[in-house]
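Asker: have a look at this fold, sequence not included:
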């Protein structure tokens, strides 16, 4: 590749239709990336605004058979073909179920673990295999402060996010060629997830008032603000130096 050859940059973003996923997709598009959004639904307005730079795949990321079927189509390989710089942003996730250990049904727990853990790990393996020709490969799992601090009533979410942190630590030890990986905890972001926490019965989630106060006192960052700082770090030369990062600890 000569200096006059443009760098082809592509990113896969899961859960790209709303919240931080939508903001990250817009931010990467504005920075010259072609984006493949993977979610249960499509983001029609995003595709309309960037018709030549957005591809979408409707995949239920809480269903391993659905994930396997999509990966089996070769869509991931086709999307990444010819790219020099490639990203996988494992953003899709759920805070449910919330409540004491004996409250959630097994099915709810299973879908949460698949969406929050199995899907990112399955996609990471497939991405690593499909992107071997790229000179710059990066995987980021969207983590949470809940991965590093336990909350009563939130055991499933805390455990699944902690699993992503440890996955990044282990993969980083392998020194994969041209592959960088890390988790980024974005801090408290004004998303549907935050709204759902504020509406949860305090008996099921004793920390509810903390999240109510964050919203009341204006301490929630907008998805757009967070996405810009998130992308700055993800695309920087420092990404991957540490396997787990809290966005709030980075200099502005």
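Answerer: Looks like it arrived, so ask away. Every value quoted in this text rests on a predicted model; they were computed, and no experiment measured them. Numbers count the residues shown, from 1 in each chain.
Asker: please make it C-alpha for all contacts and neighbour counts, starting now.
Answerer: OK.
Asker: so what's the residue count around residue 104?
Answerer: Neighbour count of residue 104, defined by other CA atoms under 10 Å: 14.
Asker: right, and it touches residue 98 too?
Answerer: Yes. With contact defined as CA atoms under 8 Å, residue 104 and residue 98 form a contacting pair (7.4 Å).
Asker: comparison target below:
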């Protein structure tokens, strides 16, 4: 059985990832602030083993005990063929010139986008250190880490941090007896709540808002389902980890 830990499964890419990974050969640990009741129902109908764990990733100091709890739920009598962590949860706000952003909004952005994936990764690796099989970590980054726009300084900086963090951890794993593979991936522009959020931003706060509205109106955004399928294809690919930052799936 393959074991998956997926954050941000209440909607968007995370929900689509969980749904497409549903099979009797997988156990899914789904994490989001609120339970996704529809996802739980789909797991029951597909006979997928799923543990839905409501958790607010802003509670950084609780991630370590959470992982201890999650690993204690894994049955001891099953054969595990792989452990997979998908750090998908993210937030765009605040979208505004930096001097207009509150300290609290900046702290929440970096906590969700960067610090939580760092702590999740640390605990995932700690609990699987002695496991000899397949171990993979996929961090959902963004093209905003490289291609910068005004009013997205917090989001771009935190995603650039995810890329650097992934590279560093990948280097560390080279020296481990049972290394994990790590990838930070740019999923593209997707029709999710995050895109709706940026389209609702005022032009005064985000000068490029009209271009984002136009892309949506012209149907140039990917669906969460299409994006999830491409991410899963990457996750299971033979060359996963050969390039730590994947800009084009």
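Answerer: Yep, it's here. Keep in mind the model is a prediction, meaning the values are calculated, not measured.
Asker: what does residue 50 of the second structure align to in the first structure?
Answerer: Matched by TM-score structural alignment, residue 50 of the second structure corresponds to residue 54 in the first structure.
Asker: let me fix that, I meant to ask about residue 162 of the second structure.
Answerer: In the first structure, the residue paired with residue 162 of the second structure is residue 164, using TM-score structural alignment.
Asker: what do you get for residue 12 of the second structure?
Answerer: So, by TM-score structural alignment, residue 12 of the second structure is matched to residue 19.
Asker: nearest residue to its match in space, please, no chain neighbours.
Answerer: Leaving out its chain neighbours, the residue that sits closest to residue 19 of the first structure by CA to CA, 6 or more residues apart in numbering is residue 191, at 5.4 Å.
Asker: quick one: the one you found and residue 126 of the first structure, what's the gap?
Answerer: Residue 191 of the first structure sits at a distance of 29 Å from residue 126 of the first structure (criterion: CA to CA, to the nearest Å).
Asker: mind checking the end-to-end distance for stretch 163-183 of the second structure?
Answerer: 8 Å.
Asker: burial count for the aligned residue in the second structure for residue 103 of the first structure?
Answerer: Matched to the second structure by TM-score structural alignment, residue 103 of the first structure sits across from residue 100. Number of residues near residue 100 of the second structure (other CA under 10 Å) recorded here: 11.
Asker: same deal with residue 210 of the second structure?
Answerer: Quick note: residue 210 of the second structure (other CA under 10 Å) scores 15 neighbours.
Asker: do a quick rundown of the strands in the first structure.
Answerer: Ranges of strands in the first structure, per DSSP state E, are 9-14, 34-39, 54-58, 85-90, 136-142, 179-185, 244-246.
Asker: which residue range of the second structure does the fifth one align onto?
Answerer: With TM-score structural alignment applied, strand 136-142 of the first structure matches the range 134-140 in the second structure.
Asker: would you mind getting the average deviation of that stretch from the first structure?
Answerer: After superposition onto the first structure, stretch 134-140 of the second structure sits on average 0.4 Å from its aligned residues (mean CA distance after the TM-score superposition for the first structure).
Asker: which positions in that stretch come out as buried?
Answerer: Buried residues in stretch 134-140 of the second structure, counted by 16 or more other CA atoms under 10 Å: 135, 136, 137, 138, 139, 140.
Asker: run through who's touching that stretch.
Answerer: Residues outside stretch 134-140 of the second structure that contact it (CA atoms under 8 Å, 6 or more residues apart in numbering) are 81-89, 117, 121, 128, 162, 166, 179-187, 235.
Asker: on that earlier part again, how many neighbours does the match of residue 162 of the second structure have?
Answerer: Counted with other CA under 10 Å, the neighbours of residue 164 of the first structure add up to 26.
Asker: hang on, residue 159 of the first structure packs against residue 147?
Answerer: Yes. Applying CA under 8 Å, one finds residue 159 of the first structure in contact with residue 147, separated by 6.7 Å.
Asker: comparing those two, which residue is more hemmed in?
Answerer: residue 147 (20 against 17).
Asker: how near is the nearest residue to the more buried one once chain neighbours are set aside to residue 144 of the first structure?
Answerer: Distances taken as CA to CA, 6+ apart put residue 162 closest to residue 147 of the first structure, at 4.2 Å, once the chain neighbours are dropped. For residue 162 of the first structure, the distance to residue 144 of the first structure (CA to CA) stands at 8 Å.
Asker: higher neighbour count, the two?
Answerer: More crowded of residue 162 of the first structure and residue 144, by other CA under 10 Å: residue 144, with 24 against 21.
Asker: hmm, that one is touching residue 160, no?
Answerer: No. In this structure, residue 144 of the first structure is not within contact of residue 160 by CA under 8 Å, at 10.0 Å.
Asker: residue in the first structure matching residue 71 of the second structure?
Answerer: Matched by TM-score structural alignment, residue 71 of the second structure corresponds to residue 76 in the first structure.
Asker: related to what we said a few turns ago, could you redo the strands of the first structure as JSON lines and give each row distance to residue 226 of the first structure?
Answerer: Listed next are the strands of the first structure as JSON lines, based on distance: least, CA to CA, whole Å:
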{"stretch": "strand 9-14", "distance to residue 226 of the first structure": "15"}
{"stretch": "strand 34-39", "distance to residue 226 of the first structure": "18"}
{"stretch": "strand 54-58", "distance to residue 226 of the first structure": "21"}
{"stretch": "strand 85-90", "distance to residue 226 of the first structure": "14"}
{"stretch": "strand 136-142", "distance to residue 226 of the first structure": "12"}
{"stretch": "strand 179-185", "distance to residue 226 of the first structure": "10"}
{"stretch": "strand 244-246", "distance to residue 226 of the first structure": "12"}
